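Asks: Return atomic coordinates for the entry below.
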Amino acid sequence: MLTPVEAARAPGLVLGIESSCDETGVALVHADGTGVPRLEAHALHSQIEMHQAYGGVVPELASRDHIRRVLPLARQVLAEAGRRLDEVDVVAYTRGPGLAGALLVGSGVACALAAALGKPVLGVHHLEGHLLSPFLSADPPEFPFVALLVSGGHTQLMRVDAVGDYRILGETIDDAAGEAFDKSAKLLGLGYPGGPALSRLAEQGDATAFKLPRPLLHSGDLDFSFAGLKTAVLTQARKLGDDLAARQADLAASTQAAIVEVLLKKSMSALRETGLRRLVVAGGVGANRELRRQLNAACAAARVRVHYPELHLCTDNGAMIAMAAAMRLQSGHAVADHRYSFDVRPRWPLDAIDT
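Replies: A predicted model of the protein is given here:
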């Protein structure tokens, strides 16, 4: 039987909506106030095919597509979970960071649904969603842990002691790891989305073929910098000239090796400095197979547990938003309310999550 405090913090059925960039995600998570909330169903629509013709995300097109997709996805999720809309207890949405227009679609739909149902609503930090996404896996982590957050626009190392208790240990001072993958891929003529294409091509190349820089690898701190690596890739591509096509896989492999080595060494340094024995890797770059291979080996040698989200939950998705909302509510770090005059925060540092 739940204690009065646990009962007050049992959010029940949480509907989560993600629309920060080029994926529309909807999910249902159930939280009874104890233990890790349970994912009941989720659905995701990617806009990659639509944006490929432009070589990147077109914000206006992204917003319009979210409008078309979010309600059908919500109906799909409810049907798969065998739930009715009026069973939803809380509606959560991505408040930021992200594209302003895209965020407004998700927040507007969430607040309209909540108002129609007379249920409370909660805005969620997109990066906290990524950070807590490994709790959706079959092998969820336990607090405390070091987190390596590597999404398209963010690279951060954090000490995580509990839900809402995050301390940044290091972060990128310019390009993030995901941007380094994407921009390098574009320089190699691999199109959009570049990161996954570069990683696939790298499997066919020689990672030692080109000597590329590892920015800030020996800086003595836990900060990152990948802008110089992108410049080095550009310089090498120009040197190759007409030979680039023949050496494309080698340059891709060398680029990936540089990024992975920096992420690996900084993560292991963070574990040593904090004395923690658990590492969580989250965000889209966390799906990179070479990064996982090297982290798994290093963590096994150091007798450190490493946790990842399921591969299909590494990219932006509604499940991570519903989970983050449920965990914040369950831990008492957030209170859903009936104020439907929403606002969004396209720029919202994770260390300012409670402001």
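Asks: contacts and neighbour counts: CA atoms only from here.
Replies: Fine.
Asks: Any chance you could list what contacts stretch 199-213?
Replies: 228-229, 232-233, 248-258, 288 (CA atoms under 8 Å, 6 or more residues apart in numbering).
Asks: buried stuff in it?
Replies: 199, 201-203, 205-207, 210, 212-213 (16 or more other CA atoms under 10 Å).
Asks: which one of these is nearest Leu311?
Replies: Distance to Leu311, by CA to CA, is smallest for Ser199 among the buried residues of stretch 199-213, at 14.8 Å.
Asks: name the element the closest one belongs to?
Replies: helix 194-202 (DSSP states H and E).
Asks: what about Gly123, which SS state?
Replies: strand (DSSP: H, G, I helix; E, B strand; the rest coil).
Asks: Pull up the gap between it and Gln47, please.
Replies: 23 Å (CA to CA, to the nearest Å).
Asks: same question, Asp221
Replies: Asp221 sits 37 Å away from Gln47, going by CA to CA.
Asks: quick one: which of those two has more around it?
Replies: Neighbour tally, Asp221 and Gln47, criterion other CA atoms under 10 Å: the higher count belongs to Gln47, 17 against 14.
Asks: one more to line up against the first:
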Amino acid sequence: MTSVKTDDNATNLTVLGIETSCDETAAAVVCGPAHKQILSNTIRSQIDEHTEFGGVVPEIAARAHIEILDRIVAEAMNEAGCGWDDIDAIAATAGPGLIGGVIVGFMTAKAIAMAAGKPIVGVNHLEGHALTARLTDDLEFPFLLLLVSGGHSQFLLVRGVGDYERLGTTIDDAIGEAFDKTAKLLGLPYPGGPHVEKMAAKGDVTRFRLPRPLLDRPGLDMSFAGLKTALRTQAKKLEPVDEQTIADLCAAFQRSVSDVLAARTRSALDLFRTRHPAVKPAIVVAGGVAANQEIRNSLLAAAEEADARFIAPPMRLCTDNAAMIAWAGIERLRLGPVDDMSLSPRPRWPLDPANAGVLGAGKKGAKV
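Replies: Okay, the predicted model is just below:
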């Protein structure tokens, strides 16, 4: 391992971040912690490539990353006004994610680091989300994180860099996945989340009563597959469904998800108070589902009810991006030793290894 001198908060580091874990190709230059600044944050979405398939196709995503990543890195460097002499280290997502894309990004980062003579930091994609609020809101440890995206739905207690405890997770579909599957079931375009929200705004939320799974059980785990099945059952009964019925079903589905997340957030805040009675609780929400306004409002209400701070980073930093990876690299560099060229990309990489077995494991490692 190599080291970068990082005495304290007076030290300022400039890091190039690379993110390719799913279907966004992203590069960013961030400096901090003394003077936190996002110098560039370039993101290229692949939605157009995957729309016809109704979801992300891993092979297509990996090829798209290969085709464009060099240009995205160059754009980020140019926008930041930086040369390689200005960069202290390269940080890149090393997992979890679609392994083809992760390999493209991390191997590119290794090549840059070797050519430029810079240290490399392999960043856990989930840690990027977990630490973003420290970049945007100067949030101190400890705090709660609710990560809600297409691939992840979990509550995490964030005690420090590299110190995470998963308090609850979905036992089946992630929330974003459930939104996408619901949209596909109802004939709405991909990606499903924004279209379900748009239709829900036109719907009657009282017409259908859908379940709030697991709320009759203790703990913070969640389930959304049964909710999706209940919606499909209602839709089948009324086939062919008209536009108003689709809107009403979307409204009922969105309300159920909002209610589940709000209830679990209240429970998570209660648990936080028992663990850290002297600390004013803060709940951070990140991930693409955080763009949903009804969900965001329900979480804000739950936080206010519990006299807790609610933080939702700007949407460009909630969804997958490279600025969060660069910032996580800075946080890691401040701790001292960093990774070397022997680090390998991985498809699975739970933040809390002690709680890695909820969804099982295999040759690729524990699921997150």
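Asks: Tabulate the buried residues of stretch 199-213 of structure 1 (a markdown table), appending distance to Arg277 of structure 1.
Replies: What follows is those, written out as a markdown table (distance: CA to CA, whole Å):
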| residue | distance to Arg277 of structure 1 |
| --- | --- |
| Ser199 | 29 |
| Leu201 | 33 |
| Ala202 | 31 |
| Glu203 | 30 |
| Gly205 | 34 |
| Asp206 | 33 |
| Ala207 | 30 |
| Phe210 | 34 |
| Leu212 | 31 |
| Pro213 | 29 |
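Asks: just so I have it, where are all the strands in the stretch 201-350 of structure 2?
Replies: Remark: strands assigned in the stretch 201-350 of structure 2 by DSSP state E, counting those that start in this stretch are 282-286, 309-311.
Asks: what sits up against the first one?
Replies: Right, strand 282-286 of structure 2. The contact list for strand 282-286 of structure 2, computed with CA under 8 Å, 6+ apart, reads 129-130, 133, 143-149, 269, 303, 308-313, 318-319.
Asks: Then stretch 311-325 of structure 2?
Replies: Here stretch 311-325 of structure 2 makes contact (CA under 8 Å, 6+ apart) with 17-19, 24, 26-30, 38, 40-43, 91-93, 123, 125, 128-129, 131-133, 136-137, 149, 282-288, 290-291.
Asks: Buried among the residues you listed? Need that as a selection in ChimeraX.
Replies: Per 16+ other CA under 10 Å, the buried members of the contacts of stretch 311-325 of structure 2 correspond to this ChimeraX selection:
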select :17,18,19,24,26,27,28,29,30,38,40,41,42,43,91,92,93,123,125,128,129,131,132,133,136,149,282,283,284,285,286,287,288,290,291
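Asks: tell me the residue furthest from the middle of structure 1?
Replies: Largest separation from the mean C-alpha position in structure 1: Asp242, at 37.0 Å (CA atoms, centre = their mean).
Asks: quick revisit: mind checking which of the contacts of strand 282-286 of structure 2 are buried?
Replies: Buried subset of those (neighbour count, 16+ other CA under 10 Å): 129-130, 133, 143-149, 269, 303, 308, 310-313, 318-319.
Asks: ok, Gln37 of structure 2 touching Val15?
Replies: No: if you go by CA atoms under 8 Å, Gln37 of structure 2 and Val15 don't touch, sitting 10.8 Å apart.
Asks: Quick check: neighbours shared by the two?
Replies: Looking at what touches both Gln37 of structure 2 and Val15 (by CA under 8 Å, 6+ apart), the common residues are 30-31.
Asks: quick one: which of those two has more around it?
Replies: Under the neighbour definition other CA under 10 Å, Gln37 of structure 2 and Val15 were set side by side, and Val15 has more, 30 against 16.
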